[in-house]
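**Student:** Sequence and predicted model, in that order:
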Amino acid sequence: MHDLLGHAWWMLALRGAAGFVFGALALVLPGLTLTFLVALYAAYAIISGISAISGAIRHRHDTSGWWAPLLLGLFSVVAGGIAIFLPAITALVLVIVMGVNAIATGVFDLITVFRLRGRVRRAWLLFATGVISLVFGVLVIAWPGAGALALVWMIGVYAIFSGALLLVLGLSARGWLRDGLTGHPSTG
């Protein structure tokens, strides 16, 4: 698994950058219409999903754990596709799709972390991303009737934090190849 992430560091960095940009746009423009929010979310989910799928397929022979990012990518692309092909869905359905996608993302990120445990530095960043995704998903599903503005802010903050963590992790993973793909467990 660490081989996959080391070789496909750009996948994590691209996921992080897409999330950060999406979150910043949602916070800077809080008066976004729900239709525009749907389009932004769809673009974010599809870009994130394609990068995960591409990294997994590209390095499927390098590790046996390539299926986790592949499933994450497929789930994200499907969630983005639902948002594109059903733009007239209600805010409630969109909220549930976003929440379920965040929970799935968190679960797959945590699976990856536990497979990497003790082998790479800064794996805690992916753990934090997974936990943030799970918490966000649960909160979104627990309170789907929240107002559109509150939803925009919640989504924006989630995307910025998880995007920043993934971007830092991706840039760190780039160095894993140079460092022999292993870190000292005591360094984090």
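**Tutor:** Ah, there it is.
**Student:** When you work out contacts or count neighbours from here on, use the C-alpha atoms and nothing else.
**Tutor:** Fine.
**Student:** and the longest helix for the chain?
**Tutor:** helix 148-178 (DSSP state H).
**Student:** quick one: buried residues of that helix?
**Tutor:** Within helix 148-178, the residues that qualify as buried are 148-149, 151-170, 172-177, counting by 16 or more other CA atoms under 10 Å.
**Student:** Which other helices and strands does it contact?
**Tutor:** Judged by 3 or more CA pairs under 8 Å, 6 or more residues apart in numbering; DSSP states H and E, the packing partners of helix 148-178 are helix 2-7, helix 9-28, helix 123-142.
**Student:** from the chain's centre, how far out does the helix or strand where G99 lies sit?
**Tutor:** Per DSSP states H and E: G99 is located in helix 91-116. From the chain centre to the centre of helix 91-116 is a distance of 8 Å (CA atoms, centre = their mean, to the nearest Å).
**Student:** what does stretch 156-174 give?
**Tutor:** 9 Å.
**Student:** and the comparison structure, right after this:
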Amino acid sequence: MTTVPGSAAQATHGPVTMPFWTLLGAGVITTLFGAAVLAWPGATLRLLGVLTGIWLLVIGVMRVAGAFRAGHDEEHTSGIGMRGVVDGAFGLLLVVVGIGCLRSTATGVIAMSVLIGLAWLLSGFAGVLLGMFAHGHTRGWLLGVGVGSIVVGILFLAWPGLSLHALVLLTGITAVILGVAEIAAAIRARGHATA
């Protein structure tokens, strides 16, 4: 991730960095998504699908935009580095899954559970890969959040027949926990970069 424009703060040290605003924005949006899902625990599958689709589209677009920005800022060219390619590819996959959620909002709990599980897996793999590129304390935070997302994705895929109520609660709780972890990782990384 890259230096935030007009700021000396970086999310990691060394040549491979992640924009503070991208990590923080992803955390805030994930936390808000989880809170919105928990605010309506009796929500219909259609509402869950719409909220999930919007969340994935926003996160995916942010990752793609961050990848282009990172490549420009890191290399002082319009090219994208390896981290940017990985982040951008996962962003595109999240956009595709988000569109799938929006199109499949009424197909059933199992389809929604599988799509949400795939989204958590993709997000987790992206976090782990970005953590491998990162340095210092940010590496540990990104790896932890990535592994957590992978575990949640596996849970969703292992039990696709969850009841709607269980699916809504599990989605909301995991989104809030992982979103707060992303916010904490961004704040900690920024504090480390300015220290």
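**Tutor:** Yep, that arrived. Bear in mind that the values here come from a model prediction, so they are computed numbers and not experimental data.
**Student:** Superposed, how do the two chains score by TM?
**Tutor:** Here the superposed chains carry a TM-score of 0.85, computed using TM-score structural alignment, normalised by the length of structure 1; 176 aligned residues with a CA RMSD of 1.8 Å.
**Student:** how about the helices and strands packed on helix 148-178 of structure 1 in TSV, adding distance to D109 of structure 1 and mean neighbour count?
**Tutor:** Formatted as TSV, these follow (distance: least, CA to CA, whole Å; neighbours: other CA atoms under 10 Å):
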stretch	distance to D109 of structure 1	mean neighbour count
helix 2-7	12	23
helix 9-28	11	23
helix 123-142	5	20
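**Student:** The longest helix of structure 1 vs structure 2 - mean distance after superposition?
**Tutor:** Compared with structure 2 after the fit, helix 148-178 of structure 1 shows a mean deviation of 1.6 Å (mean CA distance after the TM-score superposition for structure 1).
**Student:** how big is the angle separating that helix from helix 91-116?
**Tutor:** 20 degrees (axes from the mean of the first three to the mean of the last three CA atoms, to 10 degrees).
**Student:** quick check: stretch 152-172 of structure 2 aligns to which part of structure 1?
**Tutor:** Mapped onto structure 1 using TM-score structural alignment, stretch 152-172 of structure 2 covers residues 136-156.
**Student:** any residues touching that stretch, and which ones?
**Tutor:** Here stretch 136-156 of structure 1 makes contact (CA atoms under 8 Å, 6 or more residues apart in numbering) with 22-27, 30-32, 34, 37, 91-92, 95-96, 98-103, 158.
**Student:** mind checking the end-to-end distance for that stretch?
**Tutor:** For stretch 136-156 of structure 1, the first-to-last residue distance is 11 Å (CA to CA, to the nearest Å).
**Student:** Dump the helices and strands packed on helix 148-178 of structure 1 to TSV, plus distance to A68 of structure 1.
**Tutor:** Shown next, in TSV, are these (distance: least, CA to CA, whole Å):
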stretch	distance to A68 of structure 1
helix 2-7	11
helix 9-28	13
helix 123-142	13
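**Student:** Is A146 of structure 1 part of a helix or strand, or is it coil?
**Tutor:** Here A146 of structure 1 is coil, with the state taken from DSSP: H, G, I helix; E, B strand; the rest coil.
**Student:** Neighbours of it, how many?
**Tutor:** Counted with other CA atoms under 10 Å, residues neighbouring A146 of structure 1 total 13.
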